[in-house]
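Colleague: This is the structure alone, sequence omitted:
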């Protein structure tokens, strides 16, 4: 169960990680996630821990200008807690819009990771970016600082769909941004898409997929729109201003994406992700899906080391205040028991094209496999259980049957 970390109680960052968590450190890859919680505009569908300048006001420690100092302080804290960790194999800077920060600030955080934790020689270092938040100069500076991969939030190529999502960039900016990233020498370029936006037609979605492929990306992520409670879009749906996403429409659009992306040379390797080849897969996300270790830096960021999971205070000012006082920014933690870890492994690894070791299912879950295979939802490849194409559409239902 999660345990709160009130003032005066030891937090996991203060050296109280269980011995079981630290015992296997180095046996699994280590990643670093850096959450940058700033956005120029709040998108109506987004429920991430992000803030505009107007929402933050003048709260001490909450400005974009001071963020890097707080993030560097947490990286140093990570080194003290982990002792002699393995060098990080991946760094992923997400948000929010990381590229709202000055490039020297992003470089400073990456330099801290490099000096405090270390990076493997072929480390994957990713930043997310909006197409309208970069320039040829900023991308060149990020590449020079050591970033190897950039993921652009394209979402759609159709202006009316972008407007419904409250996205502000011009679709024509996307191919230019991809071109700038190539000129800067980025090893991998990824595009993020969203399907199922209210009012989006099948032709709209096809147009977005074709526009994405025309950019020649190494990787594409395509996510079904989820109307999250508490968002502006949820309020509009509740008032009847927008229709809710339709499951049949989402399924049709997923199949269209899988067909077009596959024909365009990108193979699926996770339910919502397609890559040009193995080298183009997002290695950082693969850490999450396979239960490896990662340290999450930033307000609201989550971390996981050896079966212990914790998460930081959400507000940037409270986060910065804790670190300025030499204290952990953690809000709560939980130690995962063996059954919870098994369930999470089923939930996550079954999403992968490499599938799940059937031994993880146990007797009750394994008994469901023959029926699922006969229904055409799963297949066995040696000792690995893999979702078929129809099974990918019903992944949640398959998991429920495998975890009776």
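Modeller: Alright, I've got the coordinates. These figures come from a predicted structure and were not determined experimentally.
Colleague: For the rest of this, base every contact and every neighbour count on C-alpha atoms.
Modeller: Noted.
Colleague: hey, where'd the helices end up in the stretch 51-200 of the chain?
Modeller: Using DSSP state H, counting those that start in this stretch, the helices of the stretch 51-200 of the chain run over residues 53-56, 64-82, 103-116, 136-145, 159-164, 173-184.
Colleague: For residue 201, find the nearest of those helices.
Modeller: Taking Cα to Cα, helix 159-164 is the member of the helices of the stretch 51-200 of the chain nearest to residue 201, at 9.4 Å.
Colleague: Would you indicate which residues of the closest one are buried?
Modeller: 161-162, 164 (16 or more other Cα atoms under 10 Å).
Colleague: which residues sit against it?
Modeller: For helix 159-164, the surrounding residues in contact (Cα atoms under 8 Å, 6 or more residues apart in numbering) are 155-156, 168, 170-171, 197-200.
Colleague: among the helices of the stretch 51-200 of the chain, which is nearest residue 22?
Modeller: Here helix 64-82 is closest among the helices of the stretch 51-200 of the chain (Cα to Cα), at 7.3 Å.
Colleague: Which neighbouring elements make contact with that closest one?
Modeller: helix 103-116, strand 293-297, helix 316-324 (3 or more Cα pairs under 8 Å, 6 or more residues apart in numbering; DSSP states H and E).
Colleague: Buried residues, it. List them.
Modeller: In helix 64-82, counting by 16+ other Cα under 10 Å, buried: 64, 67-75, 77-82.
Colleague: tilt between that helix and strand 293-297?
Modeller: Taking axes from the mean of the first three to the mean of the last three Cα atoms, to 10 degrees, one finds helix 64-82 and strand 293-297 inclined to each other by 150 degrees.
Colleague: Show me how far helix 64-82 is from its chain's centre.
Modeller: Computed by Cα atoms, centre = their mean, to the nearest Å, the chain-centroid distance of helix 64-82 equals 20 Å.
Colleague: Show me the contact partners of it.
Modeller: So helix 64-82 is contacted by 13-15, 17, 22, 34, 38, 61, 85, 101, 105-106, 108-109, 112-113, 116-117, 295, 297-298, 319-320, 323-324, 328 (Cα under 8 Å, 6+ apart).
Colleague: show me the contacts for the closest residue to residue 122 other than its chain neighbours.
Modeller: Spatially, and ignoring its direct neighbours in sequence, residue 122 is nearest to residue 89 (7.5 Å; Cα to Cα, 6 or more residues apart in numbering). Residues counted as contacts of residue 89 (Cα under 8 Å, 6+ apart) are 29-31, 119-120, 122-124.
Colleague: put this beside the first:
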């Protein structure tokens, strides 16, 4: 099961935000994340806040979920006051959002638009398992205002999918991309995972080739992380599977970057590649560049003006709070200026746009990183330090040194 929620300061039943959070509201980009916590089965590597039908228990259901989420959208409007907050991005994640009827996702989006207004050209994304959608479903989403699809492909090799306990067949993601294109989606992402136990370099190359051939304009590739409490972690602990190797993961990353670059994809964040600037995920960029967002759903996290909070975890507790007229927030924290500076460095340095060199206050660390070929000063982005390919492999360690 997922890990417990972090501790924090109490949130008033009304959910009112501190004055510091409301200062400058509307001057920063604003988006919504909508968490849909349902899955048909739990993948062996997953520790997200998700629930199968047998785990859900009384007090919550898929059938009522859209109505409950809409209550939180309306509460968000009340808590944020009358500030003009056109929504630039909306991202439905999970779980498997597309286990809900398309009409439910469209209804939630419609209320977000009614309460806040969608900015011109707003990006609206939903994640989907490839087997959870079909042409009619995708057409309904597109007609309802969705602009971007993100499919969980993970691998093109059947034995790798078995280790990950993924339900789809290897060829299904490519079919889903084609169906999304036919429905009118200009922007389509495929998510891949590398370094799964039992995966070879050739398996990884085959997955990349299949993803590229499917024709998305965005690919995300993440190294498998073995999370405590998952079935995968238990299998590794029992010796049934080997622990993923960091050196192997680095080699797989280099393979990915080379193949994707050759196919016309350009990295813009350490784990993300797109065929054009328009194809980049603007919702994630909002996170990475210090925007504000409201997270709807059980366990969802939000951030507004330096205040971060997270909702109660279980769907039944979440529904009960909102039905009774209370905020679903479990706890919150007000970030210090130092906290925000560190988080900004952690996130922005991972972007291809880099970080202002003059704001890196560890000159010896910077000099060593430049000498070691981890950073370069991008000549076309005046005075910005940018990770090299080698620097991307060591980004986490470099950020630790810089903070």
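Modeller: Perfect, thanks for sending it. Please read these numbers as outputs of a predicted model, since none were measured by experiment.
Colleague: where does the TM-score land?
Modeller: Taking TM-score structural alignment, normalised by the length of the second structure as the basis, the two superposed chains have a TM-score of 0.96; 394 aligned residues with a Cα RMSD of 1.1 Å.
Colleague: With distance to residue 367 of the first structure and mean neighbour count as extra columns, can I get the helices and strands packed on helix 64-82 of the first structure in TSV?
Modeller: TSV is the format used below for those (distance: least, Cα to Cα, whole Å; neighbours: other Cα atoms under 10 Å):
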stretch	distance to residue 367 of the first structure	mean neighbour count
helix 103-116	46	19
strand 293-297	32	25
helix 316-324	47	21
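Colleague: As CSV, those with distance to residue 186 of the first structure would be great.
Modeller: Formatted as CSV, those follow (distance: least, Cα to Cα, whole Å):
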stretch, distance to residue 186 of the first structure
helix 103-116, 15
strand 293-297, 23
helix 316-324, 30
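Colleague: Distance check, the most centrally placed residue in the first structure against residue 52 of the first structure.
Modeller: With distances taken as Cα atoms, centre = their mean, residue 285 lies nearest the centre of the first structure, 6.4 Å away. Computed as Cα to Cα, to the nearest Å, the residue 285 of the first structure to residue 52 of the first structure distance reads 26 Å.
Colleague: do the same with residue 91 of the first structure
Modeller: In terms of Cα to Cα, residue 91 of the first structure sits 24 Å off from residue 52 of the first structure.
Colleague: and these two? which has more neighbours close in?
Modeller: Shown here are residue 91 of the first structure and residue 52; by other Cα atoms under 10 Å, residue 91 has more neighbours (28 against 14).
Colleague: In contact with residue 358 of the second structure, which residues?
Modeller: The contact partners of residue 358 of the second structure, by Cα under 8 Å, 6+ apart, come to residue 383.
Colleague: Sorry, slip of the keys, the one I care about is residue 272 of the first structure.
Modeller: Counting by Cα under 8 Å, 6+ apart, residue 272 of the first structure has contacts 221-223.
Colleague: Which of these sits closest to residue 266 of the first structure?
Modeller: Once Cα to Cα is applied, the member of those that ends up nearest residue 266 of the first structure is residue 221, at 10.7 Å.
Colleague: Excluding chain neighbours, give the residue nearest to the aligned partner of residue 370 of the second structure in the first structure in space.
Modeller: Structural correspondence for residue 370 of the second structure with respect to the first structure (TM-score structural alignment): residue 373. For residue 373 of the first structure, ignoring the flanking residues on the chain, the nearest one in space by Cα to Cα, 6+ apart is residue 379 at 5.7 Å.
Colleague: Please apply the same query to residue 46 of the second structure.
Modeller: Closest to residue 46 of the second structure by Cα to Cα, 6+ apart is residue 230, at 6.5 Å.
Colleague: Surely residue 41 of the first structure touches residue 54?
Modeller: No - look at residue 41 of the first structure against residue 54 with Cα atoms under 8 Å: they stay out of range, at 9.7 Å.
Colleague: Looking at these two, which has the bigger crowd around it?
Modeller: It is residue 41, of residue 41 of the first structure and residue 54, that has more neighbours when counted by other Cα under 10 Å, with 16 against 9.
Colleague: which ones are touching that one?
Modeller: By Cα under 8 Å, 6+ apart, the neighbours of residue 41 of the first structure are residue 52.
Colleague: so how far is residue 34 of the first structure from it?
Modeller: From residue 41 of the first structure to residue 34 of the first structure the distance is 20 Å (Cα to Cα).
Colleague: What of residue 108 of the first structure?
Modeller: 12 Å.
Colleague: Residue 382 of the first structure now?
Modeller: 38 Å.
Colleague: Same drill for those two, tell me which one is more crowded.
Modeller: The neighbour comparison of residue 382 of the first structure against residue 34 (other Cα under 10 Å) goes to residue 34, with 24 against 8.
Colleague: Near the closest residue in space to residue 154 of the second structure that isn't next to it in sequence, how many other residues are there?
Modeller: Distance criterion Cα to Cα, 6+ apart; nearest residue to residue 154 of the second structure, sequence neighbours excluded, is residue 192 at 3.9 Å. Using other Cα under 10 Å, residue 192 of the second structure has 22 other residues around it.
Colleague: I figured residue 192 of the second structure was touching residue 153, is that so?
Modeller: Yes - with contact defined as Cα under 8 Å, residue 192 of the second structure reaches residue 153; the gap is 5.7 Å.
Colleague: Flag every buried residue along the helix or strand encompassing the match of residue 370 of the second structure.
Modeller: Using DSSP states H and E, residue 373 of the first structure falls within helix 369-374. If you call a residue buried by 16+ other Cα under 10 Å, then helix 369-374 of the first structure has these buried ones: 369, 372-373.
Colleague: Contact partners for the equivalent of residue 133 of the first structure over in the second structure?
Modeller: Residue 133 of the first structure maps onto residue 132 in the second structure when the alignment is built from TM-score structural alignment. Contacts for residue 132 of the second structure (Cα under 8 Å, 6+ apart) come out as 98-99.
Colleague: now do residue 329 of the second structure
Modeller: Counting by Cα under 8 Å, 6+ apart, residue 329 of the second structure has contacts 11, 15, 309-312.
Colleague: overlap between the residues you listed and the first structure?
Modeller: On the basis of both residues aligned by TM-score structural alignment, their matches' Cα atoms under 8 Å, what survives of the contacts of residue 329 of the second structure in the first structure is 309-312.
Colleague: Just give the nearest non-adjacent residue to the residue opposite residue 275 of the first structure in the second structure once aligned, would you?
Modeller: Mapped onto the second structure by TM-score structural alignment, residue 275 of the first structure lines up with residue 274. Leaving out its chain neighbours, the residue that sits closest to residue 274 of the second structure by Cα to Cα, 6+ apart is residue 218, at 4.3 Å.
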